[in-house]
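> Sequence and predicted structure below; questions after.
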Amino acid sequence: MSIDRVPVSGGSIAVQIHTGTTEPVLVVHGVSSQRKLWGWLRAEAPHLTLVAPDLRGRGDSVDVTGPSALAQHADDLKAVVDTLGQGAVHVCGMSMGAFVAVEFAARYPSAVKSLVLVDGGVPVAPPAGLTRENVEAVFGDKIARTQQHWNAVEDYVDFLVSTSLPLLDSSDPLLRTYAEHDLADGSVRLSTAAVVADATDVFFGDSRFGELTMPIRFLHAQWSVGADSEPMYSPQVIEGLDLTSVRPMMGLDHAGTIMTSAGASAVGAMIDDALRE
């Protein structure tokens, strides 16, 4: 099982497969991320077979043309699953990728065996102060990286840690690998238009979460960005959930849910639960 590019509307998206001993698990990264996000999961759970696309507007799929939206990503994922020839797969999404996973499962329920959602996917109110009109400004730290040239990957890593990844270790080799995949000739391969469109869709689009009938497992971080910050999901939202499994990730912020060994280990265990069902 090996695919490199999958034709989609506007071009083709890049897909990397990490072969393990399990059936394929489709893994979907976040709004300003790319497929190397799953390096930590690969390190902690090498037995998992991971199918990891770069979503349109990111990484090796940055040049795919056309508008970006959760529904478009869902259609792109369906093309990936069809190319795999699996019929249906388990899906794990992190952050915006979890919202994409929900949309995918709602549009193509016969293609999804179960969902593992990591700090995303479950409907959530927009953060205080976020409006449709100021999404680009609020996501400025993610967009800022695209507007400058990076002469050294170390400088880029330091920028990431100082802005959106404050609890990560800048010397982590997996973080360096992740950062290297972002860059091409010193430029970040990330579409500003895609980030703004997808973030707008996450917070102001119509969620189809309530339509889902497959098993759903949900992991949520204690904090959002950095220690002691307000989490993305409040205790009130968590208490109201009736899902297959809900697990807190204490001592971790949003990025740490997958970009640390502790977070990746917990996600891997949850995927194992889904595979055993």
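Sure thing, it's come through. Numbers count the residues shown, from 1 in each chain.

> contacts and neighbour counts: CA atoms only from here.
Fine.

> Quick check: Arg247 is in a strand.
Yes: counting by DSSP: H, G, I helix; E, B strand; the rest coil, Arg247 is part of a strand.

> got the contact list for it?
Shown in contact with Arg247 (CA atoms under 8 Å, 6 or more residues apart in numbering): Phe218, Leu219, His220.

> at 10 Å instead, please
Applying CA atoms under 10 Å, 6 or more residues apart in numbering, we find Arg247 in contact with Val118, Arg217, Phe218, Leu219, His220, Ala221, Ile238, Ala266, Val267, Met270.

> Can I have the buried ones of these as a PyMOL selection?
In PyMOL, a selection of the buried entries from the contacts of Arg247 looks like this (16 or more other CA atoms under 10 Å):
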select buried, resi 118+217+218+219+220+221+266+267+270
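
> can you list the contacts of Arg247 in JSON lines and add secondary structure?
Formatted as JSON lines, the contacts of Arg247 follow (three-state DSSP):
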{"residue": "Val118", "secondary structure": "strand"}
{"residue": "Arg217", "secondary structure": "strand"}
{"residue": "Phe218", "secondary structure": "strand"}
{"residue": "Leu219", "secondary structure": "strand"}
{"residue": "His220", "secondary structure": "strand"}
{"residue": "Ala221", "secondary structure": "strand"}
{"residue": "Ile238", "secondary structure": "helix"}
{"residue": "Ala266", "secondary structure": "helix"}
{"residue": "Val267", "secondary structure": "helix"}
{"residue": "Met270", "secondary structure": "helix"}
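
> this is the other structure I want to compare:
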Amino acid sequence: MSADDFSQHVEVRRPGGRCVHAWRRPGSTRPVLGIHGLSSTSRLWSWTLAAAPDVDLVAADLSGRGSSTPRPDASTLAGHVADQLAVLDALGLETVDVLGMSLGGFIAVQLAVTAPERVRSLTLLDGGPPTVRRPTSREQLEAAFADRTARLGTDWPDLASYVDVVVAHTAPLLDPADPHLATCLAHDLERGRDGGRVRLDGRALVDDAADVFLTDTAADALRRLSVPTQLLHAEWSVGAGSPPAYTDDEVAAVVAASDGLVTAELLPGHDHAGVVMTDSGAAASVRALRRSLAG
């Protein structure tokens, strides 16, 4: 995929002079809003675009990521929801099916309870329900995401050197030679494939993680959920054999408490990143999305 596959680009002006950049690849399905993860960008959906060439996909860089301006105040799920609604308004989209990965899953649930009339369904990829095992302080969060924030002070000489570090320290099951990975990670950098600093606001990253892990925001939103929801969850978190974000028992409890609103599927042999950032993970994600679109 190249940036040209997102044939439409909009700059959405936000309060305080901020700007959120969003893209759309028109297709024959109902519009799908893709919301990326904590340290990613809209180009997370490179694999999805390739696996589902018919899907009408909209994706924005969350504030403080890629082309979108950081917030001057604390970054929160509610703030991202307001930005996503502004993107939908700018594109004239009344209702969408939402595809959210990791942090994007938490934003998707919050969006669905904030504006249920705008959301037809949710497809959540290893994120959305609150996790049982989680950090309990901001200091722990800063330590947990040190691999991401440590990259921010480097002027990367080229894309290859950045890809190598991301795979080695954050996503060990990804293929560094994957062309979709190159497309995805090039959008992180100031000069794209020619390198540069990572376009990620470290404070926004920790702020968002704090809203997910240190508050009851996610649990409160899940209790208020009223739209059909699928959860695709990975067998591992980071690398083969690592503890998952969600155990089978935790997922079963979420499903049981939803009165039939939430269904879930385990994706074996994949870790958190691989749910989207591999051909096989993207294929499974697209299958789940198509079930949502057909519902």
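Great, that's in hand. Small disclaimer: the values here were computed from a predicted structure and weren't measured.

> thinking again about what came up before, please produce a markdown table containing the contacts of Arg247 of structure 1, extended by distance to Val28 of structure 1.
Shown next, in a markdown table, are these (distance: CA to CA, whole Å):
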| residue | distance to Val28 of structure 1 |
| --- | --- |
| Val118 | 10 |
| Arg217 | 15 |
| Phe218 | 14 |
| Leu219 | 15 |
| His220 | 16 |
| Ala221 | 18 |
| Ile238 | 22 |
| Ala266 | 17 |
| Val267 | 13 |
| Met270 | 15 |
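
> Now do the buried residues in stretch 206-220 of structure 1.
Residues Ser207, Arg208, Phe209, Leu212, Met214, Pro215, Ile216, Arg217, Phe218, Leu219, His220 are the ones in stretch 206-220 of structure 1 that count as buried (16+ other CA under 10 Å).

> what's the closest of the contacts of Arg247 of structure 1 to Ala193 of structure 1?
When these are ranked by distance to Ala193 of structure 1 (CA to CA), Val118 comes first, at 24.0 Å.

> And the helices in the stretch 51-200 of structure 2?
For the stretch 51-200 of structure 2, applying DSSP state H, counting those that start in this stretch gives helices covering 77-91, 103-114, 138-144, 146-149, 159-169, 179-186.

> compared with structure 1, how much does the first one deviate?
Here helix 77-91 of structure 2 is compared with structure 1 after superposition; its mean distance to the aligned residues, by mean CA distance after the TM-score superposition for structure 1, is 0.8 Å.

> residues in contact with the spatially closest residue to Pro46 of structure 1 that is not a sequence neighbour?
In space, and not counting its chain neighbours, Pro46 of structure 1 is closest to Gly20: 6.2 Å by CA to CA, 6 or more residues apart in numbering. Taking CA under 10 Å, 6+ apart, we find Gly20 of structure 1 in contact with Arg42, Ala45, Pro46, His47, Leu48, Thr49, Leu50.

> Repeat the analysis, applying 7 Å as the threshold.
Pro46, His47, Leu48, Thr49 (CA atoms under 7 Å, 6 or more residues apart in numbering).

> quick one: which two of those are the most distant?
So for these, where distance means CA to CA, the most widely separated pair is Pro46 and Thr49, at 7.8 Å.

> what do we get in structure 2 for Ala111 of structure 1?
Structural alignment (TM-score structural alignment) places Ala111 of structure 1 against Arg118 in structure 2.

> what about that match, how many neighbours?
Arg118 of structure 2 has 18 neighbours, counted by other CA atoms under 10 Å.

> What's Val88 of structure 2 aligned with over in structure 1?
In this structure residue 88 of structure 2 is Leu, not Val. Aligned partner of Leu88 of structure 2 by TM-score structural alignment: Val81.

> quick one: the strands in structure 1?
5-8, 11-18, 24-28, 49-53, 89-94, 112-118, 183-184, 187-188, 216-221, 245-249 (DSSP state E).
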